[in-house]
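J.: The following block contains a protein sequence and its predicted model.
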Amino acid sequence: MRLRNKPWAKPLIKANPQWVVTEPEQWRGKWQERFAKPQPLYVEVGTGKGRFIVEMAQKYPDRNFIGLEMQAVAVGITLKKQLEAQLPNLQLVCANGSGLTEFFADDEVTGIFLNFSDPWPKKRNEKRRLTYKSFLASYKQVMQDDGLLEFKTDNRGLFEYSLCSMNNFGMHFEQVFLDLHDTDEDNVMTEYEEKFSKKGQPIYKLTAKF
């Protein structure tokens, strides 16, 4: 979802290089140096306004988190949350998620989160879906052998596509939820997720390994 331009966003990002990376290639294989201490590294591809990644960092202080987002306005909104929280285990990256293998070394990442990604419903845009085989290949390359991929969406078509795509790629499903909020599953929500679940929209989720 495109956000309205906020003139303050880019200056705020530029003024806080301790929290936001704009040239992630420079940190490939060295991300642990940006955190207070080395810990398992988790990456959210497409952070939106940042509720999920901030709350995850608060909930799991024994893990390090990176929120990757291409929209500067969204990064700026997340950065405001981080400036208030000052979480030592959270870093933000303003860049396109398609460059994952350029940003992270092989086996550098423990887990990846894909939350409410753009469904790109038209067939001609299939290669843009974050669960398309080329993206799955990049996740596999940067993740450790036992790393976990977590995917959530409100779009049934994208969920069905992702199940098939991951299955065809040879992934092993750990969990599959057709109505996440109708279970006792421990869950940290995104802003988008809360909005649509309140309207009664089922939330689909899966976790899988390569």
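T.: Okay, I see it.

J.: can we go C-alpha only for contacts and neighbour counts from here?
T.: Fine.

J.: Using the three-state scheme, assign residue 92.
T.: Following DSSP: H, G, I helix; E, B strand; the rest coil, we place residue 92 in the strand state.

J.: List the contacts of it.
T.: Contacts here follow C-alpha atoms under 8 Å, 6 or more residues apart in numbering; on that basis residue 92 touches 19, 20, 21, 66, 67, 68, 69, 75, 79.

J.: Strand 90-94 and whatever helix or strand the fifth one lives in, what's the angle between them?
T.: Of the helices and strands defined by DSSP states H and E, residue 67 is found in strand 64-69. Going by axes from the mean of the first three to the mean of the last three C-alpha atoms, to 10 degrees, strand 64-69 is angled at 20 degrees with respect to strand 90-94.

J.: Toward the C-terminus, what is the element adjacent to strand 64-69?
T.: helix 72-85.

J.: From the contact counts, what lies against that following helix?
T.: In terms of contacts (3 or more C-alpha pairs under 8 Å, 6 or more residues apart in numbering; DSSP states H and E), helix 72-85 is packed against helix 9-14, helix 51-59, strand 90-94.

J.: let's see it at 10 Å
T.: Applying 3 or more C-alpha pairs under 10 Å, 6 or more residues apart in numbering; DSSP states H and E, we find helix 72-85 packed against helix 9-14, strand 20-21, helix 51-59, strand 64-69, strand 90-94.

J.: okay, now the one to match up with it:
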Amino acid sequence: MRQRNKPWADDFLMENTQLIIPNPSNYKGKWNTLFENNNPIHIEVGTGKGQFIVGMAKQYPDVNFIGIELAKSIVVTAAEKVLEADPTNVLLLNENASDLTEIFAEDEVSTIYLNFSDPWPKNRHEKRRLTYKAFLDQYKAILKQPGQVIFKTDNRELFEYSLVSLTDYGLRLEEVNLDLHAIQDESNIMTEYEEKFSAKGQPIYRLKAYF
């Protein structure tokens, strides 16, 4: 669904640089200095409207969360949620996550969340899928071993592709769940998208894997 343009988004970004960090490559290897602690860093690639990262920040106050979102109008919506909830352990980046090694140093991140990523269903677009081997190279480079990837989707084909991609790469699967909500995992924080589609009976798939 096309996002409504927010003509004031640029001003909002400039007024909230304490939350939406400009020039993030300047902090490569130094993200904990912004959080002013040495807690583990978890990143969400494609943070959407912010419900997941705000919920996680509340549930895990001893973890530092960084959400990355390319769409300016969407990261503004996420920032509004963060500002309203006022957690001290969330930062946002309005960036393309095409090269995470430009933003994070080796061993700087503990967990990567991939929530409802674009499935890019056509074969010619395989390299754009966030579980393609080139992205796995990046995740391995920035994750502190044993680094964890947690992936959720409502797209069965993308889930099956990701299972093959991760196992071929050599990741160790800890969980493969074909109907996440059937197990009533109270620790699961839903995204806005997940909430909407699970309410319609759409199964949600989740995997957890380690490098």
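T.: Received it, and whenever you're ready, just let me know what you need. All of these numbers come straight from a predicted model, not from anything done at the bench.

J.: With both chains overlaid, what TM-score comes out?
T.: Once superposed, the chains reach a TM-score of 0.98 (TM-score structural alignment, normalised by the length of structure 1), with 210 aligned residues with a C-alpha RMSD of 0.9 Å.

J.: most neighbours, which of the contacts of residue 92 of structure 1?
T.: With neighbours taken as other C-alpha atoms under 10 Å, the top of those is residue 75, carrying 28 neighbours.

J.: how far away is residue 49 of structure 1 from residue 79 of structure 1?
T.: Counting by C-alpha to C-alpha, to the nearest Å, the gap from residue 49 of structure 1 to residue 79 of structure 1 is 9 Å.

J.: list the residues that contact both of those two?
T.: residue 73 (C-alpha atoms under 10 Å, 6 or more residues apart in numbering).

J.: mind putting the helices and strands packed on helix 72-85 of structure 1 in CSV, distance to residue 126 of structure 1 included?
T.: CSV is the format used below for the helices and strands packed on helix 72-85 of structure 1 (distance: least, C-alpha to C-alpha, whole Å):
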stretch, distance to residue 126 of structure 1
helix 9-14, 31
strand 20-21, 29
helix 51-59, 26
strand 64-69, 20
strand 90-94, 24
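
J.: quick one: the longest strand seen in structure 1 to structure 2 mean distance?
T.: Assignment by DSSP state E gives strand 143-153 as the longest strand of structure 1. For strand 143-153 of structure 1, the mean deviation from structure 2 after alignment is 0.6 Å (mean C-alpha distance after the TM-score superposition for structure 1).

J.: Just the element for the residue most central in space within structure 1, please.
T.: In structure 1, the centroid-proximal residue (C-alpha atoms, centre = their mean) is residue 44; its distance is 1.8 Å. Using DSSP H and E, residue 44 of structure 1 sits within strand 41-45.

J.: That strand vs structure 2, mean deviation?
T.: Strand 41-45 of structure 1 sits 0.2 Å off on average (mean C-alpha distance after the TM-score superposition for structure 1).

J.: Can you spell out which helices and strands pack onto that strand?
T.: Using 3+ C-alpha pairs under 10 Å, 6+ apart, the elements in contact with strand 41-45 of structure 1 are helix 51-59, strand 64-69, strand 90-94, strand 109-115, strand 143-153.

J.: Can you tell me the closest non-neighbouring residue to the aligned partner of residue 162 of structure 2 in structure 1?
T.: The alignment partner of residue 162 of structure 2 in structure 1, by TM-score structural alignment, is residue 162. Of all residues not flanking residue 162 of structure 1 in the chain, residue 131 sits nearest, at 5.6 Å (C-alpha to C-alpha, 6 or more residues apart in numbering).

J.: for that neighbour, helix, strand, or coil?
T.: Using three-state DSSP, the secondary structure recorded for residue 131 of structure 1 is coil.

J.: before we move on, back to that, so the match of residue 162 of structure 2 sits in a helix?
T.: Yes: counting by three-state DSSP, residue 162 of structure 1 is found in a helix.

J.: From residue 17 of structure 1, how far out is it?
T.: Distance of residue 162 of structure 1 to residue 17 of structure 1, computed by C-alpha to C-alpha: 35 Å.

J.: more crowded one of those two?
T.: Neighbours were counted for residue 162 of structure 1 and for residue 17 using other C-alpha under 10 Å; residue 162 has more, 19 against 12.

J.: OK, contacts around residue 198 of structure 2?
T.: Going by C-alpha under 10 Å, 6+ apart, residue 198 of structure 2 touches 154, 179, 180, 181, 190, 204.

J.: Count residues in the vicinity of the third one, would you?
T.: The tally of other residues near residue 180 of structure 2 (other C-alpha under 10 Å) stands at 17.

J.: cool, and residue 80 of structure 2?
T.: With other C-alpha under 10 Å as criterion, residue 80 of structure 2 counts 15.

J.: isn't it right up against residue 87?
T.: No: counting by C-alpha atoms under 10 Å, residue 80 of structure 2 stays clear of residue 87, with 11.9 Å between them.

J.: circling back to that earlier point, the residue nearest to the centre of structure 1 and residue 52 touch, don't they?
T.: Yes: applying C-alpha under 10 Å as the test, residue 44 of structure 1 and residue 52 come out as touching, 8.8 Å apart.

J.: Which neighbours do those two have in common?
T.: By C-alpha under 10 Å, 6+ apart, the residues touching both residue 44 of structure 1 and residue 52 are 67, 113, 115.

J.: Look up the closest residue to the second one, ignoring the ones flanking it.
T.: Right, the one you point to is residue 113 of structure 1. Using C-alpha to C-alpha, 6+ apart, the nearest residue to residue 113 of structure 1 is residue 44, at 4.5 Å.

J.: still on that earlier bit, the match of residue 162 of structure 2 and residue 114 of structure 1: what is the separation?
T.: For residue 162 of structure 1, the distance to residue 114 of structure 1 - C-alpha to C-alpha - is 11 Å.
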